[in-house]
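Undergrad: Just a sequence and a predicted model for now, questions to come.
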Amino acid sequence: MSEVAQIEGRVRYSAFKKTVKVMITPTDSLDNLKAQLNTYFEHLGENQYTRHLFGQMPCIDLGEDRDEYAWKTASYMPLLIRDDGDVGFMFRNMVEDNILYMYVRSICNCIECK
């Protein structure tokens, strides 16, 4: 990617059910992104590794009463990051105010992980 500045990532790790603020260097490689996130697992003393990565696209359903209830309906639409193309899409379209929301699943029983 052409940008070299780091962005703030707010990553929810399934292993310890906490959201961690991390600094991420934008990349077009899924393996590189997983390696960056795994360094935070190691820093936190976890013996876990990134199996599945989800980008969290902020979206708001304003509903009928836009003023009073808008803050209650803010949510995130998850997107499974499967390959390098998805990583590029995530950095181009999901970074808002230099912040990227992600979810990392380290323990999985899906067919791909067995």
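TA: Thanks, I have it. Quick caveat: nothing in here was measured; it's all calculated off a predicted structure.
Undergrad: use CA for all of it now, contacts and neighbours both
TA: Will do.
Undergrad: Buried residues of the helix ranked longest in the chain, list them for me.
TA: What stands out as the longest helix in the chain, according to DSSP state H, is helix 30-43. Buried residues in helix 30-43, counting neighbours by 16 or more other Cα atoms under 10 Å, are found at L30, L33, K34, Q36, L37, N38, Y40, F41.
Undergrad: what number of residues lie near N93?
TA: N93 is flanked by 10 other residues according to other Cα atoms under 10 Å.
Undergrad: in the chain, which spans are helices?
TA: 30-43, 66-69, 84-93.
Undergrad: in the longest strand seen in the chain, what's buried?
TA: Secondary structure of the chain per DSSP state E: the longest strand is strand 52-60. Buried residues in strand 52-60, counted by 16+ other Cα under 10 Å: H52, L53, F54, G55, Q56, M57.
Undergrad: take the one below as the second:
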Amino acid sequence: MTYQPNRRQIAAVKKHERSVLRQWEREQDLSWLSGAEFPSLAALGLPWWQLLPLAAYVQFRTWRERVTARQRLAELGRNALHDLGIDPGQAAFEAEQPFWRPHSLQRAADHNG
């Protein structure tokens, strides 16, 4: 006799696969080029003292993502930058920025149009 999963198990696996796919799509997103940040913590409706640890975590994660994004940007070649519509000079300038500064890089199509 072979094992056959029931409908609940199949649905749970599919739900997990969708959530993993959404997470992967977010990680592959180039929204860091537009300077997108985390949503406001004030929307949670918690007292300020309960938001402090969460705010510190969000700030640390934002800074870490900026460092990673700038490292990846510095590693891109001239052809890859051209494919993304980014000027190599702008990319070099952005890659040298400190982690506490928000992204100022714009794609050539966004900048010219």
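TA: Good, I have the coordinates. Model, not experiment: these values are computed from the prediction.
Undergrad: Need the TM-score between these chains.
TA: Laid over one another, the chains give 0.23 as their TM-score (TM-score structural alignment, normalised by the length of structure 2), with 50 aligned residues with a Cα RMSD of 4.7 Å.
Undergrad: on that earlier part again, does the longest strand of structure 1 pack against any helices or strands, and if so which?
TA: strand 74-80, strand 99-105 (3 or more Cα pairs under 8 Å, 6 or more residues apart in numbering; DSSP states H and E).
Undergrad: between that strand and helix 30-43, how many degrees?
TA: 90 degrees (axes from the mean of the first three to the mean of the last three Cα atoms, to 10 degrees).
Undergrad: Hey, what's the angle from strand 52-60 of structure 1 to strand 74-80? Just curious.
TA: 150 degrees.
Undergrad: that older thread, adding distance to V11 of structure 1 as columns, could you present the helices of structure 1 in CSV?
TA: Below are the helices of structure 1 laid out as CSV (distance: least, Cα to Cα, whole Å):
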stretch, distance to V11 of structure 1
helix 30-43, 9
helix 66-69, 26
helix 84-93, 14
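Undergrad: Out of these, which gets nearest to T19 of structure 1?
TA: T19 of structure 1 lies closest to helix 30-43 among the helices of structure 1, at 11.7 Å (Cα to Cα).
Undergrad: now the angle between helix 84-93 and that closest one, please.
TA: Using the same axes, to 10 degrees: helix 30-43 of structure 1 against helix 84-93 is 70 degrees.
Undergrad: what about R66 of structure 2, neighbour count?
TA: Neighbours of R66 of structure 2 using other Cα under 10 Å come to 22.
Undergrad: next one: M77 of structure 1
TA: 11.
Undergrad: so what's the residue lying closest to it once chain neighbours are set aside up against?
TA: Nearest residue to M77 of structure 1 in three dimensions, chain neighbours excluded: M57, at 5.0 Å (Cα to Cα, 6 or more residues apart in numbering). By Cα atoms under 8 Å, 6 or more residues apart in numbering, M57 of structure 1 lies in contact with Y76, M77, P78, L79, M94, Y101.
Undergrad: from the residues you listed, which is closest to V20 of structure 1?
TA: Distances from V20 of structure 1 to those, taken by Cα to Cα, are shortest for Y101, at 10.1 Å.
Undergrad: isn't that closest one right up against V11?
TA: Yes. Taking contacts as Cα atoms under 8 Å, Y101 of structure 1 lies within contact range of V11: 5.9 Å.
Undergrad: between the two, what contacts are shared?
TA: Taking Cα under 8 Å, 6+ apart as the criterion, Y101 of structure 1 and V11 do not both touch any residue.
Undergrad: now the helices and strands packed on strand 52-60 of structure 1 as CSV including distance to K18 of structure 1?
TA: Below are these laid out as CSV (distance: least, Cα to Cα, whole Å):
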stretch, distance to K18 of structure 1
strand 74-80, 16
strand 99-105, 10
